[in-house]
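# below are the sequence and a predicted model; questions follow.
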Amino acid sequence: MMNAKPSSVEEYLSWYSPDIREKLELMRATILKAIPKANEVISYHMPAYRTTEVLVYFAAAKRHIGFYPTNSGVSEFKNELKEYVTSKGAIQFPLDKPLPLQLISEISKFRAAEAQKRAELKAKLKKKKE
């Protein structure tokens, strides 16, 4: 199961038991509501949300749901994430606790704004060169 590459987020979600799927669906709905312009894709075998770049990913693990908002998404919210296990670009939300939906939403919005700024900067630099 873990080596298979899902062709869609629906397929990915279908691999999990109803209790885990419910949490994954909640993650998905929260992210899509926070960043409605993002396209839902599969990247690195996980659900991912992208605009000009991939903003956030999530995946189920044995005891947690991994949320991957890249390095900046973790470092920017380090105070809010004190109670969670984190690493450079990852956050672990334990399966036995409610998901911090507000925090997931804020981190997703932060990443969308960051990507937007980066895209605008890139466009400006490109124009300068022309």
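Yep, that arrived.
# C-alpha only now, for contacts and for neighbours.
OK.
# helix, strand, or coil at Pro6?
coil (DSSP: H, G, I helix; E, B strand; the rest coil).
# how far away is Leu99 from Phe93?
Counting by CA to CA, to the nearest Å, the separation of Leu99 from Phe93 is 7 Å.
# surely Lys78 is in a helix?
No: if the criterion is three-state DSSP, then Lys78 is coil and not within a helix.
# about what we covered before: just want to know which of Leu99 and Phe93 has more residues nearby.
Phe93 (22 against 16; other CA atoms under 10 Å).
# quick one: the helices in this protein, in order.
Per DSSP state H, the chain carries helices over the ranges 9-14, 18-34, 70-75, 101-129.
# which residues does Glu53 contact?
Ala115 (CA atoms under 8 Å, 6 or more residues apart in numbering).
# could you redo the last one with a cut-off of 10 Å?
Listed by CA atoms under 10 Å, 6 or more residues apart in numbering, the contact set of Glu53 reads 38-39, 111-112, 115-116, 118-119.
# returning to that earlier point: need the helices of the chain in a markdown table (columns: mean neighbour count and distance to Leu55).
Shown next, in a markdown table, are the helices of the chain (neighbours: other CA atoms under 10 Å; distance: least, CA to CA, whole Å):
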| stretch | mean neighbour count | distance to Leu55 |
| --- | --- | --- |
| helix 9-14 | 16 | 16 |
| helix 18-34 | 17 | 10 |
| helix 70-75 | 18 | 7 |
| helix 101-129 | 15 | 6 |
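# one more to weigh against that first structure:
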Amino acid sequence: MALLTHDDYLAGLAPEVRSKLQAIQHLVETLLPAATRCISYRIPAYHDQRVFFYFAAFKNHIGIYPPVRHDQALITALAAYRGEKGNLSFPLAQPLPLNLIARVVLALHLEHHTLAPKQQA
């Protein structure tokens, strides 16, 4: 069955994991009220003229994509969470660093909405 909404995706998660993803949703929607929910690559994402932020639950972590590329101070602050390709992995067993994730949301929005050329719809 194809996922159509964030709610469809969240419905299949354990309550403690669902609450972490809902916190990320709330954060994105508070910071960027014009951003809209979508599903892309079969995971929850946010769109504002183009998709700029993806997040998903895995067995032991929450992943956030794509990597931040243009904010060196933020990249340094994210070092403990960055994988080989720069994607972020936040362990489920630890509290989410929501202040840091907020910086990621804003940086990715800037990189993919403002700095990158706009794609035709």
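Now that the structure is in, tell me what you want to look at. Keep in mind that what you see is a predicted model, and the values were worked out from it rather than measured.
# TM-score them against each other, please.
With the length set by TM-score structural alignment, normalised by the length of the second structure, the two chains reach a TM-score of 0.84; 117 aligned residues with a CA RMSD of 2.1 Å.
# okay, and the common contacts of Leu99 and Phe93 of the first structure?
Taking CA under 10 Å, 6+ apart as the contact rule, Leu99 of the first structure and Phe93 both touch Ile65.
# list of residues touching stretch 80-99 of the first structure?
Contacts of stretch 80-99 of the first structure (CA under 10 Å, 6+ apart): 19-20, 23-24, 26-27, 56-75, 78, 100, 103.
# repeat that for 6 Å
63-68, 70-71, 74 (CA atoms under 6 Å, 6 or more residues apart in numbering).
# among these, which two are most distant?
The span of the contacts of stretch 80-99 of the first structure, defined through CA to CA, is set by Arg63 and Asn71 at 22.1 Å.
# the second structure: which residue goes with Lys88 of the first structure?
Under the alignment (TM-score structural alignment), Lys88 of the first structure pairs with Lys85 of the second structure.
# against Arg50 of the second structure, how distant is its match?
Taken as CA to CA, the span from Lys85 of the second structure to Arg50 of the second structure is 21 Å.
# of the helices of the first structure, which is nearest Met46 of the first structure?
Here helix 9-14 is closest among these (CA to CA), at 7.4 Å.
# quick one: that closest one aligns where in the second structure?
Going by TM-score structural alignment: helix 9-14 of the first structure matches residues 6-11.
# ok now that stretch, how far from the chain's centre?
Relative to its chain's centre, stretch 6-11 of the second structure lies at 15 Å (CA atoms, centre = their mean, to the nearest Å).
# list the contacts of it.
Contact with stretch 6-11 of the second structure is made by 18, 44, as judged by CA under 6 Å, 6+ apart.
# now for the nearest residue to His64 of the first structure once chain neighbours are set aside, how many residues are close by?
Closest residue to His64 of the first structure apart from its sequence neighbours, by CA to CA, 6 or more residues apart in numbering: Pro94 at 4.1 Å. Using other CA under 10 Å, the number of residues around Pro94 of the first structure comes to 16.
# can you tell me how far Phe52 of the second structure is from Ala116 of the second structure?
In terms of CA to CA, Phe52 of the second structure sits 10 Å off from Ala116 of the second structure.
# same question, Ala77 of the second structure
23 Å.
# could you do Asp8 of the second structure as well?
Taking CA to CA, one finds Asp8 of the second structure at 30 Å from Ala116 of the second structure.
# got it, and Gln49 of the second structure?
With CA to CA as the criterion, Gln49 of the second structure and Ala116 of the second structure are 11 Å apart.
# same question, Arg37 of the second structure
Arg37 of the second structure sits at a distance of 20 Å from Ala116 of the second structure (criterion: CA to CA).
# check Asp7 of the second structure too.
Asp7 of the second structure is 29 Å from Ala116 of the second structure, by CA to CA.
# quick check: the longest strand anywhere in the second structure aligns to which part of the first structure?
If you go by DSSP state E, the second structure has its longest strand at strand 51-57. In the comparison with the first structure, strand 51-57 of the second structure aligns to the range 54-60 (TM-score structural alignment).
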